[in-house]
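Asker: Quick one: sequence and predicted model below, then my questions.
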Amino acid sequence: MANFVLIPGMCHGGWCFEQLTTGLRAQGHAVHPLTLTGLSERGHLLHGAVNLDTHIQDVTGVLAAENIRDAVLVGHSYGGMVITGAADRAPDRVDSLVYLDAMVPEDGDSCWTLVTDQERRWYADVVETGYGVRPLPFFDPRATPHPIASLLQPLRMTGDLAHIRRRVYGYAAGWDGPSPFTPAYERLREDPAWTTHALAGGHNLMRDVPQDLLKILLEVVSNRT
């Protein structure tokens, strides 16, 4: 049995992983689909101090509370920032990292610095309180504002993640227009430390190609020793 911890992208909750969660549990694995602080059913916790560190602590807190020491952290989009930070801060609890059309930051990077001007214009469209970025019109109706501070705060890392057994990147090849994740994918597919997949879906891979993602995640844990 493996332990999967699933981290959503901007404006989404753990509900976005429903099909993956069902598929993994059917294979006998433990699955923890998280909703980050300030979002979805935790939207009442949205305030100006909810930042990237808060979301990393959401993950490390679950790892500690559930006493998980072999986690496969799966991050979609913004979730790549979170799983990178969590793997750095809880190195004895994380086995592998899977990025689903996601940010792959290094020390000092923030979402703001990694995206294009188009995404920055979206980030600037905040709700009346000033605390959250509005969901885009085509998002799931359940989407809620995303804490702006989490997009602006740089990631601070203490190590190089050399302890990670597997690093996997799933790239959405079916964007309607240019993908902001293409540079990361093209860089990583030339790196022998990474396994990369180009998938025939849009950015919401969990909705478009759930069975492909299930196969990828099962492969990550199929040869663990």
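Answerer: Nice, I can see it. A quick note: this is a predicted structure, and the numbers were derived from the prediction, not measured.

Asker: all contacts plus neighbour counts: C-alpha atoms, from now on.
Answerer: OK.

Asker: Work out for me the element the residue lying farthest from the centre of the chain sits within.
Answerer: The outermost residue of the chain relative to its centre, with distances by C-alpha atoms, centre = their mean, is residue 128 at 26.4 Å. Here residue 128 sits in a region with no helix or strand, counting by DSSP states H and E.

Asker: Roughly how far does it sit from residue 47?
Answerer: Using C-alpha to C-alpha, to the nearest Å, residue 128 is found at 12 Å from residue 47.

Asker: Please apply the same query to residue 141.
Answerer: In terms of C-alpha to C-alpha, residue 141 sits 22 Å off from residue 47.

Asker: Against that first model, consider the following:
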Amino acid sequence: MATFVLIPGACHGGWCFRPLDDQLRERGHRAYTLTLTGLSERRHLLTSAVNLQTHIEDVAAMLVAERIEDAVLVGHSYGGMVISGAADRLPERVRSLVYVDAFVPTDGDSCWRLTNDEQRAWYASVDETGFGVPPLPFYDSRATAHPLATLMQPIRLRGEGPFRRTYVYAKDWPTTSPFAPTYERLRADPSWTVHALDSKHNIMRDAPADLLETMLAAA
């Protein structure tokens, strides 16, 4: 049995991993789908003070509260920043990391630094609050504004942990994928297991069976 902790990308809640988490449980694993502070059913907590460290603490606190010691952290898109920080904070509680078409930062990186100009323009299109990045028009109707500070704050990482690392790349982007440079870098690194799927960015929705098998292999 493995313990999966599933972290959504920008503007999304834990619901984006259904029914993937149900299938994990049906196979005898534990699955936790986490909604980060200020998003979805926790959108009432969105303030200018919510930053990347807040979201890293969300995951770290859950690992401690649930007494998880062998987590497979799965992060989609922005969630790659969060699982990187949580694993660095509590490496003794993490077994492996799965990045689902996601950012893979090094110390000092931010989403703003790692992404492309198209995505930066989206980040800058804040709503009337001045600190919420609105969901894109094609997102699920449940998507909510995302805290701008989480996309701008540099991450602080102390070092490489002894984790298995898997990257899942989505090849079907309507424009240039902001994750293409990450994919090219990691597929040349023998310490990573890298997969490229004929899927749009929302791999959980568009290629769930392939993603499920990849996650199980990572565990």
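Answerer: Thanks, I have the structure now. No experiment lies behind these values; they were computed from the predicted model shown.

Asker: I'd like the TM-score for the two structures, please.
Answerer: Taking TM-score structural alignment, normalised by the length of the second structure as the basis, the two superposed chains have a TM-score of 0.99; 219 aligned residues with a C-alpha RMSD of 0.6 Å.

Asker: Quick check on residue 141 and residue 47 of the first structure: which one has the bigger neighbour count.
Answerer: For the pair residue 141 of the first structure and residue 47, the greater number of neighbours falls to residue 47 (17 against 10), based on other C-alpha atoms under 10 Å.

Asker: which ones are touching that one?
Answerer: By C-alpha atoms under 8 Å, 6 or more residues apart in numbering, residue 47 of the first structure lies in contact with 38, 131, 147.

Asker: which one is the second one nearest to, not counting chain neighbours?
Answerer: The shortest distance from residue 131 of the first structure to any non-neighbouring residue, by C-alpha to C-alpha, 6 or more residues apart in numbering, is to residue 48 (5.3 Å).

Asker: mind listing the strands for the first structure?
Answerer: 3-7, 30-33, 71-76, 94-100, 132-133, 146-147, 166-172, 195-199 (DSSP state E).

Asker: so what's the most centrally placed residue in the second structure closest to, chain neighbours aside?
Answerer: With distances taken as C-alpha atoms, centre = their mean, the residue of the second structure nearest its centroid is residue 79 (1.7 Å). Residue nearest to residue 79 of the second structure in three dimensions, not counting chain neighbours: residue 9, with 4.9 Å by C-alpha to C-alpha, 6+ apart.

Asker: wait, that neighbour sits on residue 82?
Answerer: No - with contact defined as C-alpha atoms under 8 Å, residue 9 of the second structure does not reach residue 82; the gap is 9.3 Å.

Asker: list residues touching both of these two?
Answerer: Going by C-alpha under 8 Å, 6+ apart, residues that sit against residue 9 of the second structure and also against residue 82 are residue 75.

Asker: circling back to that earlier point, tabulate the strands of the first structure (TSV), appending distance to residue 60 of the first structure and mean neighbour count.
Answerer: Below are the strands of the first structure laid out as TSV (distance: least, C-alpha to C-alpha, whole Å; neighbours: other C-alpha atoms under 10 Å):
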stretch	distance to residue 60 of the first structure	mean neighbour count
strand 3-7	10	26
strand 30-33	12	18
strand 71-76	11	26
strand 94-100	10	25
strand 132-133	23	24
strand 146-147	19	30
strand 166-172	19	22
strand 195-199	25	17
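
Asker: okay if I get those as JSON lines plus distance to residue 158 of the first structure?
Answerer: Below are the strands of the first structure laid out as JSON lines (distance: least, C-alpha to C-alpha, whole Å):
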{"stretch": "strand 3-7", "distance to residue 158 of the first structure": "21"}
{"stretch": "strand 30-33", "distance to residue 158 of the first structure": "26"}
{"stretch": "strand 71-76", "distance to residue 158 of the first structure": "18"}
{"stretch": "strand 94-100", "distance to residue 158 of the first structure": "15"}
{"stretch": "strand 132-133", "distance to residue 158 of the first structure": "28"}
{"stretch": "strand 146-147", "distance to residue 158 of the first structure": "24"}
{"stretch": "strand 166-172", "distance to residue 158 of the first structure": "18"}
{"stretch": "strand 195-199", "distance to residue 158 of the first structure": "24"}
